[in-house]
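Asker: need the 3D shape of this:
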Amino acid sequence: AIIGADGANSAVARQEVRGADRMPYVFAYHEIVRSPQSGQADFDGTRCDVYYQGRLSPDFYAWIFPHGETTSVGVCSANKGFSLRNAVGDLREATGLDASQTIRREGAPIPLRPLQRWDNGREVVLAGDAAGVVAPASGEGIYYAMAGGRFAADAVDALLETGDVRALATARKRFMKAHGRVFWILGIMQRFWYANDRRRERFVSICRDPDVQHLTWQAYMHKQLVRAKPLAHVRIFLKDLAHLVGLARVSQPSGKP
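Answerer: Model prediction:
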């Protein structure tokens, strides 16, 4: 049996799993630069910055993620006509990081949603980016790749023990049972709130809310929806509704990161 864990451009998936050649992607590009001292160029080595601005990404986000001596400056987009490299250059210039030494440049496709099928019904099952397990909206994939890898290994173990090829399908079934609802909600959130700058500004305003921050952090840490604190859910619902109908006031984007 084979576990195909060879990335978003998985040759195993394309050759063996029906529908894998139609995987939708966003494209990520980042530049690793030498980190300046904190305080220089408005840089804080203890803070991760995320930018929801159409000029930096028309449908996803841009980022500055410090990693000690180096920093990742990057952007994602599914718009094939959008220049990721120019957007990163604009972000570096706007934040003063254009003066930092560029160590390397990297780019890669990131799958947008899990494939409808992860196995070929015989001896192959997929895991990680090859299976499309990257969370919408955030682009997080490491945890989900590890979880999917465990489910794929369990499925192969069951196949080898029983000889029943149907065991391979349990990898996707178990993953979607554990994480499918979170992926569905994040997908809706991305399609709606990332659609234009006006909605992105409202999304950022929502994220300033302490209830949203607390529940989002809990969901992120435990990788499941948080059902505690019903009053917090009610408050969030009412605030979201106010933004949806335009009653909540938000500042207009300044055009500067």
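Asker: alpha carbons only for contacts and neighbour counts from here, please
Answerer: Will do.
Asker: find the nearest non-adjacent residue to L97, please.
Answerer: Leaving aside its sequence neighbours, L97 sits nearest to A41 (CA to CA, 6 or more residues apart in numbering; 6.6 Å).
Asker: could you also give me the structure for this second sequence? I'd like to compare it with the first:
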Amino acid sequence: MTKTDFDVIVIGGGPAGATAAERLACSGTKVLLVDKEGRIKPCGGAIPSIAMRDFDIAASQIKARVKRARMTGPSGNQVGMEIGDIGYVGMVDREEFDPYLRERAALAGADRLKATFKSLTYNQDGTVTINLAGDHDSETLTTKLVIGADGANSQVRKTVFGPKKKPPYVFAYHEIVESPQDSDPASFEPARCEVIYDRKVSPDFYGWVFPHGGQTSIGVGSAVKGHDLKDATKLLRDRFKLSDVKTVRCEGAPLPLKPMRRWDNRKNVVLIGDAAGVVAPSSGEGIYYAMHTGDLAAQEAKAFLETGSARHLGAIRKRFMKGHGRVFFVLGLLQYFWYGSDKRREQFVNMCKDPDIQRLTWESYLNKKLVRKDPMAHIRVAIKDMGQLLGLAGR
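Answerer: Modelled structure (predicted):
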């Protein structure tokens, strides 16, 4: 048996990788967390109530507590969606949040290394040797299991599955700006998220203005080649009277919108988080889902180390899809149909006026489950949906 340096090596220190490393370290596993650091993922920064509960997020990381959202349709029609007394959306700043999660992993006992994954080699005894590049030198380490949590452009995924195996993407760009101190509530409110459905902003996704306390994320997502995301972001800044506030930083990256069919190589490598495509269609939400896959990966990795059975690696995806596959399917249909044209976007925004839709949307979002406790509400929503569809078909 080849001597291993670590039981598990986690590549990538974002929410997925840092959570996996922390949970593994807490269980007594010898784990290394590898992250190149210095890069901030473009992200609106929203996390639901369940994330704060399940992962014990420090209150200091919540930069704003959002209690409402406002949807804007192509015509300029705006619809407010109040959360009410069931909770709030916590807003984090990824510049602080990701290092906080990595530090938690270190405090739990995980080793850390600032480096970039380059390649891996499978050994005959079932172990894996990985090659890393640091700031000044390279390093070779051997492990029983590799967890690839290195984002949408995952080098681990490319190495294991080839460059053509990847989930569908939209491209996201945002600008972090200083939140205005004195603003017109009609344009900007620090406890309100803005979601904009407009072809000029995004022909196939949406734009956003998400407050983070002292800073605000203004951005756009789209998969349409040639659509200028920077120009669209400028349009949003002008529209919400944020043109003159100071820009702190600008970031862009692909955003995967569908879980891959396979996350593991059936031997000793498994993908989680963005590397596995775990970002919700329609909303683009990924932080909670990334952390959840990190938690599942830690549980199944522990079982893999104890039994040597690779079926535990396949169980990570199976468990995730059992819990969230239906939500992802519904959100995928929503994006495919309602984002398809400005006419449909306008109808979609109008639907959001309905109190049943608002309540079911917020309860499902905050708790990450399709709400079943009020079947009549679902029936009423289905009837209203059908009315909207028939209205569209008749035009």
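Asker: picking that back up, so how far is I236 of structure 1 from the residue nearest to L97 of structure 1?
Answerer: Using CA to CA, to the nearest Å, one gets 36 Å for the distance from A41 of structure 1 to I236 of structure 1.
Asker: how about S77 of structure 1?
Answerer: Distance from S77 of structure 1 to I236 of structure 1, counting by CA to CA: 28 Å.
Asker: who has more neighbours, the two?
Answerer: A direct count of neighbours by other CA atoms under 10 Å for S77 of structure 1 and I236 places S77 higher, at 23 against 18.
Asker: need the contact list for that one.
Answerer: V26, F27, A28, S57, P58, D59, F60, Y61, L84 (CA atoms under 8 Å, 6 or more residues apart in numbering).
Asker: in those residues, which residue is surrounded by the most others?
Answerer: In terms of neighbours by other CA under 10 Å, these top out with F60 at 29 neighbours.
Asker: SS state for that one?
Answerer: Here F60 of structure 1 is recorded as coil under DSSP: H, G, I helix; E, B strand; the rest coil.
Asker: mind listing what it touches?
Answerer: Counting by CA under 8 Å, 6+ apart, F60 of structure 1 has contacts Y52, V75, C76, S77, A78, A137, Q190, Y194.
Asker: mind redoing it with 6 Å?
Answerer: C76, S77 (CA atoms under 6 Å, 6 or more residues apart in numbering).
Asker: and it, what pairs with it in structure 2?
Answerer: Correspondence of F60 of structure 1 to structure 2, assessed by TM-score structural alignment: F205.
Asker: also R191 of structure 1?
Answerer: Aligned counterpart of R191 of structure 1 in structure 2: Y336 (TM-score structural alignment).
Asker: can you confirm its match is in a strand?
Answerer: No. The assignment for Y336 of structure 2, made by three-state DSSP, is helix rather than a strand.
Asker: any idea how far it is from K225 of structure 2?
Answerer: For Y336 of structure 2, the distance to K225 of structure 2 (CA to CA) stands at 17 Å.
Asker: wasn't the residue nearest to L97 of structure 1 part of a helix?
Answerer: Yes. Counting by three-state DSSP, A41 of structure 1 is part of a helix.
Asker: now the strands: where do they sit in the stretch 51-200 of structure 1?
Answerer: 62-67, 70-77, 102-111, 124-126 (DSSP state E, counting those that start in this stretch).
Asker: give me the number of neighbouring residues for the closest residue to A1 of structure 1 other than its chain neighbours.
Answerer: Leaving out its chain neighbours, the residue that sits closest to A1 of structure 1 by CA to CA, 6+ apart is E123, at 4.6 Å. Applying other CA under 10 Å, we find 15 residues neighbouring E123 of structure 1.
Asker: counterpart of E123 of structure 1 in structure 2?
Answerer: Aligning on TM-score structural alignment places E123 of structure 1 opposite N268 in structure 2.
Asker: kindly report the same for S83 of structure 1.
Answerer: Under the alignment (TM-score structural alignment), S83 of structure 1 pairs with D228 of structure 2.
Asker: tally of neighbours for its match?
Answerer: 15.
Asker: can you pull the contacts of it?
Answerer: Counted by CA under 6 Å, 6+ apart, D228 of structure 2 has zero contacts.
Asker: look up how far I176 of structure 2 lies from the closest residue to P163 of structure 2 other than its chain neighbours.
Answerer: Excluding the flanking residues, the one nearest P163 of structure 2 by CA to CA, 6+ apart is R157, at 7.8 Å. Taking CA to CA as the measure, R157 of structure 2 falls 29 Å from I176 of structure 2.
Asker: please apply the same query to M351 of structure 2.
Answerer: Taking CA to CA, one finds M351 of structure 2 at 30 Å from I176 of structure 2.
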